[in-house]
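Undergrad: from the sequence below, what's the structure:
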Amino acid sequence: MTIAQDLDLSPQQERTLALQADHPEQLFRVEARYRLQADLEPADVAARLREVMARHEVLRLFLPSGGEKPSASALLDPGDALRFETCPAEEAEDRLAELRAPILGKGPILRALFIEHPGGAAALHLIAPATNADASTLDLLVAELLSRLEGSVSPTQTAPPHAAIVEDRLDRGRLESSKDLLQRWQEHLFAAPRVLEFPFGPTASGVEEFEPAALEMPVAADALAGFKRASEGTDCSLADWMLAAWRALLWRMSGEADLVLGLRVDARDSSSTATLGPLSSDVPCHIALTPELSFRELVQRARTAREDVSSSELFFSWALPGAHAEHDPSGDGFSFLFADHLGTHPPSAHRLECPAPFEMRLVLEGEANRPRLRLSYNAARIARSDAERTLERLETLLASAARSAERAVARLEVLGAAEREQILRDGAGPPCPAPPFATIQAQFEARAAAIPDAPAVHFEDGTLTYRELNERANRLAHHLRGLGVGPNTFVGILLRPSFELMVAIFGVLKAGGG
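TA: The predicted structure follows:
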């Protein structure tokens, strides 16, 4: 182990270290799983992995948590920086739970689990702190690992190191005016709502409990076809389309039209595409939205928002001239995020990226002809069923937009047939049978049978009991039937208020008239 002297950290590394200090029970990390060719020996994989780590200091760099620039940073030996374990597939989840524990002491930095499947198949699951790696780092690491196992040369062997990239970008940032970036971050982040009301409860960034989980779904063929039709002749990408759909769904679910999303952006350029290290960052992305806006117009706004992000913004720091760290409104990060990793990751990789607490992060990944969406969410606050419902609603919205991109965002369908039916069923409540039908005269006769001697009518100084009123009404009913009164027969009554009026009313009803 050697002490790292005069170490420059990127702003995102410093933010992650500060977060880690505030959340010591949580490892802010990136992880991914890769399929390996059959019959690889775990010992060979571990040995080659240590060789890769020996070449890349960022994978061996121990950074103590804290808000200030670390003074006790150290470069670990590859053997100390790597924790390599092997287990059968049925034990993988339990072992991974142990490997996700925060770093205690000095290391290990990279955790690797060699998962053995029946029939000789295997997978390698990697976990690294967000201070040392991003999603692209793990992909590049595995690419070099596989090259070494095959005896070939990897592009990472000629890439500039992470420390050199950070030093160069920070020098450029100190020379450039940070005024515009400062204004942009302040405007976006101070305007961002910190709490959103969703059907499944309020959500906010900076939550005390954070337990990342993920779901995924393929992009439906009809949605992909609709995007291709709508984007023909334009410069809009599938990422623009998905960002617009995500923004529209969050508005439809929360009613918040002024939401600021976090947009995951990679700082690697043509000279550093193969550089390992945390060179990705979340930056503010504000897309103005109004109900009458068409989905096509929203896609154009999403494209503009993505294009407006400059590379220097990834190295914006509240420590630069004109900025004040104590006024940093970003808190623990963004509640809702979007990332475009389409075509940039191996199709076999299964990943989770959580460099800071969040509520939901939508990632577009996979291949151009087989894209898929991954929804990472905070399982400490959002139930899996609610996350699944969110993906289902996104799928419905994408299908609706695919049928007509000119439709107003407010009129896009969000509820699928199954959820719509469930809502109607829940809203209707349990069946309520109607009471047995009983006519007025039937209710009166039941009352007369139950309490015959009770007073039924009071008039002036006299009283009729139920029995007396019933008997007199029966006599009148028999007389009326003899005169031809029956169902659907109208009988007029012209009497002043009296006992006779009540006898006449019940007599006509008993005869079947009305």
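Undergrad: please count neighbours and contacts with C-alpha atoms only from this point.
TA: OK.
Undergrad: residue 296 is in contact with residue 405, isn't it?
TA: Yes: Residue 296 is within contact range of residue 405, at 5.2 Å (criterion: CA atoms under 8 Å).
Undergrad: between these two, what contacts are shared?
TA: Common contact partners of residue 296 and residue 405 (CA atoms under 8 Å, 6 or more residues apart in numbering): residue 230.
Undergrad: one more to put side by side:
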Amino acid sequence: MHDQVTSEYSVHLCIHQLFEAQVACSPEATALVFEGEVLSYGELNARANRLAHRLIALGVRPDQRVAICVERSAAMVVGLMAILKAGGAYVPLDPENSGARLAFILGDTAPVLVLADAAGRQALGDALQAHTVLDPRDVQTEADTSPEVNGLTPKNLAYIIYTSGSTGQPKGVMVEHAQVVRLFDTTHPSFGFEASDVWCLFHSFAFDFSVWELWGALRYGGTLVLVPQAITRSPQAFYQLICEQGVTVLNQTPSAFTALMEYLQPSSDHLRYVIFGGEALRPSTLRDWYGVREESFPQLVNMYGITETTVHVTYYPLTSSDAQQADSVIGQCLPDLNLYLLDAHGQPVPMGEVGEMYVGGAGVARGYLNRPELTAERFLHDPFAGKADARMYRSGDLARYLPNGNLAFMGRNDDQVKIRGFRIELGEIAAKLAEHPSIREAVVVAQGEETDKRLVAYVLMQSEVHDASVDSETGLALAATLRDYLSSRLPDYMVPSAFVRMESFPLTANGKLDRKALPVPQEDAFAREAYEAPLGEIEVLLAGIWSELLGVEQVGRHDSFFALGGHSLMAVRLVSRIAAFGAELPLATLFASPTLKAVALAIEAQRNAGAVARASIRTLSRDESLPLSFAQQRLWFLAQLDSGISDAYHIPLALRLRGQLNVTVLKQALDALWSRHEALRSVFVTQEGEVEVRLLASDQGLPLREIDLPGSDAETELARLCTEEARAPFDLATGPLIRACLIRVPVASSADEHVLLLTQHHIVSDGWSLGILLPELSALYSAFSNHQASPLSPLAIQYPDYAAWQRQWLSGERLNEQAAYWKQALADAPTLLDLPTDRRRPEQQSLVGASVPIELSAELTTALKRFSQQQGVTLFMTVLSAWAAVLSRLSGQEDIVIGAPSANRGHCDIEPLIGFFVNTLALRIDLGDNPSVTDLIARVRERALKAQDHQDLPFEQVVEITQPPRRLSHTPLFQVVFAWQNYDAGQWALPGLEASHVGSSYEVARFDLELNLAEAGDRIVGALGYAMALFDAATIERHVGYLKTVLAEMTRDASQTVAKIDLLEASERTLLLKTWNSVDESCPAHLCMHQLFEEQVASNTEATALVFEGETLSYGELNVRANRLAHRLIALGVRPDQRVAICVERSAAMVVGLMAILKAGGAYVPLDPENSGARLAFILGDTAPVLVLADAAGRQA
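TA: Model (predicted):
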């Protein structure tokens, strides 16, 4: 954040009054030049005054809008100045714009008057009907004195400039005089503009860059050269005009300046400043400039700005070194502004991380005309400014802080695209391309439909190309070279499909890059193996499956499943599809050879070997008893042992719904879900000693409990109800095993607000099922709201059908093969992961839990994705490797077993079902032999793929087969779990409602530690859950820090050994090595122990020193006795460093003897008479003392 600095602005003056001050100072100075016409400040003022009087006469008053549609001319500047002098706010309409745009703006602003010349009348056409129209040159008789306008203050509007809107309709930004005046006051210390400066008005007056050009020149008494429209389109002619007119201050968009640079001659112009704005600057485009120009003349300045915050926000003077950098540096914000980089939750991001720019301070505009909702959405209260009326603008632009405090521009939020599941920053790709020595500038765009987007790069070459292949006229050579260059620096999914070489980029009328005008890439722009259609039945079928799973339209023979966006869960779904036409494809095969052609060959080989297609799951008769699945049976058994365990297996969901909720329709949708999924209607009853499934009636519906919260302390009560609902026990025998509760929340606004609580027991649902339930609830609510039938396709099977199929399918040879794998994989596995805990492990496992949140930065997440792709593994495997490394270091064990939940939906028939399918795999990871990061990744990859190939055997049967030692204090096989949530939650929304998740305090600890992570946007987020009976929160926070450290180190250097990675963060290192090891140097190092005793004798002679069985010795008496014995020892030959053994029973004589030995200079060797004779004899022989002090007990021992 940038702390606001207050300055003395001309806060009591309007824009035109600053101009009038220059008129009074230098009336004869040249103010305006246009095509041979020259106006002095006095002449321009007189003309503007005449028109202003006419405007006032026609009813113009402060804050009223006056449209002006004229071609470039002196009359244009006169008209703008006159509107301000009359108190109005000008609305610039460029005759070059489309008639539809001009008509919309005219209708939206409803001006009291329109200033238009012949070109303006023609451009506006029929839109001028019902408007008062005045030609700005048709005023010759009015007074030329400055008009007096009552009530006009700097807080009145100065102009309304329209910017493009995301909905397609332009939006008018309302800017006041004060916001423009302070812009020049706050930037003056940086520029020092003078009356001798010559500015040019290059940009359209309907573009906010013109505000800086026009009013900057006239504010400082400089000369404004109005550039003719035709010359703005010719860089060569424009530069000639710059030279002829002696322009010193040039304002350009980077795209326009790139075109101009070709004609610049250092000795021909008088430029002092070139100021960039309007769009992002790619520093590499300036390499040619700095090659022929002096370092600081003219000074190039990069200024980021937004129309809504009055033209400019930041300031950064460029140097030649910037041209060699990839970052688009925009510097620091102007002194009277605040700039915050915030995350999606409105919180500041850490240094170096990308955040959205929010701008507060004196430049924030009034808002959008006639768009109160959009104004409320973008112009927000500034919570960081410490003022009740402080506002900030949400820019939609991204940036990050560099170590030196400058900001680097990272593009717009909408420059982030998602292609095949990967979130991609287009600016990052363009920046990498611009680092190539032969590329001057690059632009990357995403083209195509939502499900078939592709990246296309457009490049401008350096004047001197450094790579012969890049200089080739063949597009394929260029594309191949640049693709190879990026492939070594970016993940595959960030490498463009096509590379288009251009001579220049197309520009809009405002000089910005016109992305819509970029050409469609031709065939030679694609740097890849030519598309080859699938061949044969298997490849065609397989391509159809890939297309469905990955959401891509076209799949070629040489396309890679993972390059197209596949991940491990998607791979499992692919394998299940493949099984349907006769092949059990191991996941390891898919990872090793992921192209369509290779997978098809593997399937064909299996078919030739006699593989049989996996049969569809048949439907059971509902007249016979329905079985439990293996997972249900185990959970039911646990619930019979301990109801508290059952209560720990709840799946709570809380959704906040803002807007007009139709409760009747919601009930209908919930009832439809209840009827649709038999799993939700299942209960578990015992019949003749055997448990079976019974189904509750489909027509009874799902009860919806409704609660109205009181107005006072509603959020506290809501939190209590959410926790209460999540913890309330289920009766597995009577059900229902899903509950619905709707809470009405009182709110201050007129909008309704509810919280919907859905709680399920794990025995009928799982995490994947939430990704089915929510979209289906959304679809049903939407349809029923519109009086339509259910849009959901009927389900072919239900969960009880799967349970019966599972028991039949997992038998015989298949069961034996799966069992053999797990028996071998877990043979002699450690019983317990012995982590250091804050408390002793209780005799019986406690389920009380808590968690610490985790968020990996966007930068680290991107690095992990790139690293994973380079290593040929999934993100899950990479993080699992890091987590195993952390656990190994903490426990000191090299043999680690971690539980990993698997969706276990390997049959395509069960993908649309709600139910308890998840299976937990015991992944045994070997960290022995000091593996490198790469070695560990390979081990984890192999173990994870083999486990997934054998995931059909339920965890409860794995436990039975392996027979691990069982204890009530911990779970069998593993005590730590890592859950990677990569199931697709689907797209869901309830019409007319804004839905968001509500946090819950319901947390249980089924394991010692449970790491839950998922991708969320451009980050990895989640939490580390822990058993409160074992750990403190501070310990878990350190564990999270260790994990982040290891992940970062793995991406930095994959060749280093895992054991060499330093886990400690700087703060913990300081604590361990310094804070807890501070040295107290106050002790007298020159004294011996007996001398410290003698100091006490001198100061406290009569004080009691020793008590033993009624005998008491003072310090003086103890000292005298020890001295006597010490003299005797010295007489017997004791000297410093010589050893004297002492073997006496507990008595005052023992202490006297020890003190005497020290006083004589010896070292005592204590021998306890209670010890064994052998031990005492060994010590006596080993030390070879010069003397032994012994009483009767010592002699005997």
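Undergrad: TM between them?
TA: Scored by TM-score structural alignment, normalised by the length of the first structure, the superposition of the two chains gives a TM-score of 0.74; 451 aligned residues with a CA RMSD of 4.3 Å.
Undergrad: and residue 285 of the first structure, how far from residue 115 of the first structure?
TA: 38 Å (CA to CA, to the nearest Å).
Undergrad: with adjacent residues omitted, what lies nearest to the spatially most central residue of the second structure?
TA: The structure's the second structure has its C-alpha centroid closest to residue 1019; by CA atoms, centre = their mean the separation is 3.6 Å. Taking CA to CA, 6 or more residues apart in numbering, and ignoring the residues beside it in sequence, residue 1019 of the second structure has residue 858 as its nearest neighbour in space, at 4.8 Å.
Undergrad: distance of that neighbour relative to residue 880 of the second structure?
TA: Counting by CA to CA, the gap from residue 858 of the second structure to residue 880 of the second structure is 19 Å.
Undergrad: then residue 692 of the second structure?
TA: According to CA to CA, residue 692 of the second structure and residue 880 of the second structure sit 38 Å apart.
Undergrad: more neighbours: these two, which one.
TA: Set side by side, residue 692 of the second structure and residue 880 show more neighbours around residue 880, with 26 against 17, by other CA atoms under 10 Å.
Undergrad: just give me the match in the first structure for the more buried one.
TA: Structural alignment places residue 880 of the second structure opposite residue 243 in the first structure (criterion: TM-score structural alignment).
Undergrad: right, and that match touches residue 361 too?
TA: No: the pair residue 243 of the first structure / residue 361 is not scored as a contact, 11.1 Å apart, by CA under 8 Å.
Undergrad: please, where are all the helices along the stretch 51-200 of the second structure?
TA: If DSSP state H, counting those that start in this stretch is used as the criterion, the helices of the stretch 51-200 of the second structure fall at 74-85, 99-109, 118-124, 177-191.
Undergrad: what is the corresponding segment of the first structure for the third one?
TA: Applying TM-score structural alignment, one finds that helix 118-124 of the second structure aligns to no residue range of the first structure.
Undergrad: tell me the gap between that helix and the middle of its chain.
TA: Average the C-alpha atoms of helix 118-124 of the second structure, do the same for its chain, and the two points are 49 Å apart (CA atoms, centre = their mean, to the nearest Å).
Undergrad: go on, stretch 334-344 of the first structure?
TA: Shown here is stretch 334-344 of the first structure, whose average C-alpha point lies 12 Å from the average C-alpha point of the whole chain (CA atoms, centre = their mean).
Undergrad: distance of residue 130 of the first structure from residue 103 of the first structure?
TA: Where residue 103 of the first structure is concerned, residue 130 of the first structure sits at a distance of 12 Å (CA to CA).
Undergrad: again, but for residue 459 of the first structure
TA: Distance of residue 459 of the first structure to residue 103 of the first structure, computed by CA to CA: 93 Å.
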